[in-house]
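Undergrad: next comes the sequence, and after it the predicted model I'd like to discuss.
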Amino acid sequence: MNEAQHTNPLHGITLKAMVEHLVERYGWEGLGERIAIRCFTHDPSVNSSLKFLRKTPWARAKVESLYLHSAAHPRKSSAAPPADPPQPG
């Protein structure tokens, strides 16, 4: 197997999976704020975004970079509510 594939953190992750992950995490509005391209800010959809990103290397690079950042810094789970501070008494 190619050594570059072993060190590529995006190996095996499709562009569609990246876009869907980012939309789930940030929403279209938040994604458009982070990467200001029309496919995220004007009538966004996964399919139209994929079409643009596959033709536009600089935009795809921004999506890949944001995906790597978000994967490296997962949001903390909000499953458990924060504990109440102890009451003086």
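TA: Thanks, I have the structure now. For clarity, every value in this text was computed on a predicted model and none was experimentally measured.

Undergrad: drop to CA atoms for contacts and neighbour counts, all remaining ones
TA: Fine.

Undergrad: buried ones in the lengthiest helix in the chain?
TA: Identified as the longest helix of the chain according to DSSP state H is helix 15-34. Along helix 15-34, these residues count as buried under the neighbour rule (16 or more other CA atoms under 10 Å): L15, M18, V19, L22, V23, W28, L31, G32.

Undergrad: give the contact list for the last one.
TA: Translated: G32. Shown in contact with G32 (CA atoms under 8 Å, 6 or more residues apart in numbering): R38, F40, T41.

Undergrad: comparison target below:
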Amino acid sequence: METQANNPLHGVKLEQIVTELEAHYGWEYMGHIINIRCFQDNPSVKSSLKFLRKTPWARTKVEYMYLKMLKKLPPKKES
């Protein structure tokens, strides 16, 4: 099995990505940036996951948005 040391999405579940984006930006902003109905009309994590798992182009946009969010967050302090 290949190691993916340089892949920041390795091991991150789609549900975690959607949940963290919603907590950080909110559904309204996410729907404005990525024009998909599951973010705009009665949004939920469940409906978003269902759509994103079937729609590769939308999932790619959500993953890109997540990566951009991670770059903007301050680095985690080590204990």
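TA: Structure's in. What do you need? Only a predicted model underlies this, so the values are computations on that prediction, with no experimental measurement involved.

Undergrad: need the TM-score from the superposition.
TA: After superposition, the two chains reach a TM-score (TM-score structural alignment, normalised by the length of the second structure) of 0.88; 74 aligned residues with a CA RMSD of 1.2 Å.

Undergrad: looking at the second structure now, which of the contacts of G32 of the first structure still hold up?
TA: Contacts from the contacts of G32 of the first structure that recur in the second structure, judged by both residues aligned by TM-score structural alignment, their matches' CA atoms under 8 Å, are R38, F40, T41.

Undergrad: which ones among those lie within helices?
TA: Going by DSSP H, the helices hold R38, F40, T41 from these.

Undergrad: and these, which are buried?
TA: Neighbour counting by 16+ other CA under 10 Å classes F40, T41 among these as buried.

Undergrad: in JSON lines: the ones in helices among the kept ones among the contacts of G32 of the first structure, plus distance to S65 of the first structure.
TA: Shown next, in JSON lines, are those (distance: CA to CA, whole Å):
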{"residue": "R38", "distance to S65 of the first structure": "18"}
{"residue": "F40", "distance to S65 of the first structure": "16"}
{"residue": "T41", "distance to S65 of the first structure": "19"}
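
Undergrad: quick check: of the ones in helices among the kept ones among the contacts of G32 of the first structure, which lies closest to W58 of the first structure?
TA: Of all these, the one with the least separation from W58 of the first structure (CA to CA) is R38, at 13.8 Å.

Undergrad: contacts only, for the closest one.
TA: Residues in contact with R38 of the first structure (CA under 8 Å, 6+ apart) are G32, P44.

Undergrad: distance of it relative to L68 of the first structure?
TA: R38 of the first structure sits 22 Å away from L68 of the first structure, taking CA to CA, to the nearest Å as the criterion.

Undergrad: all good on my end, thank you.
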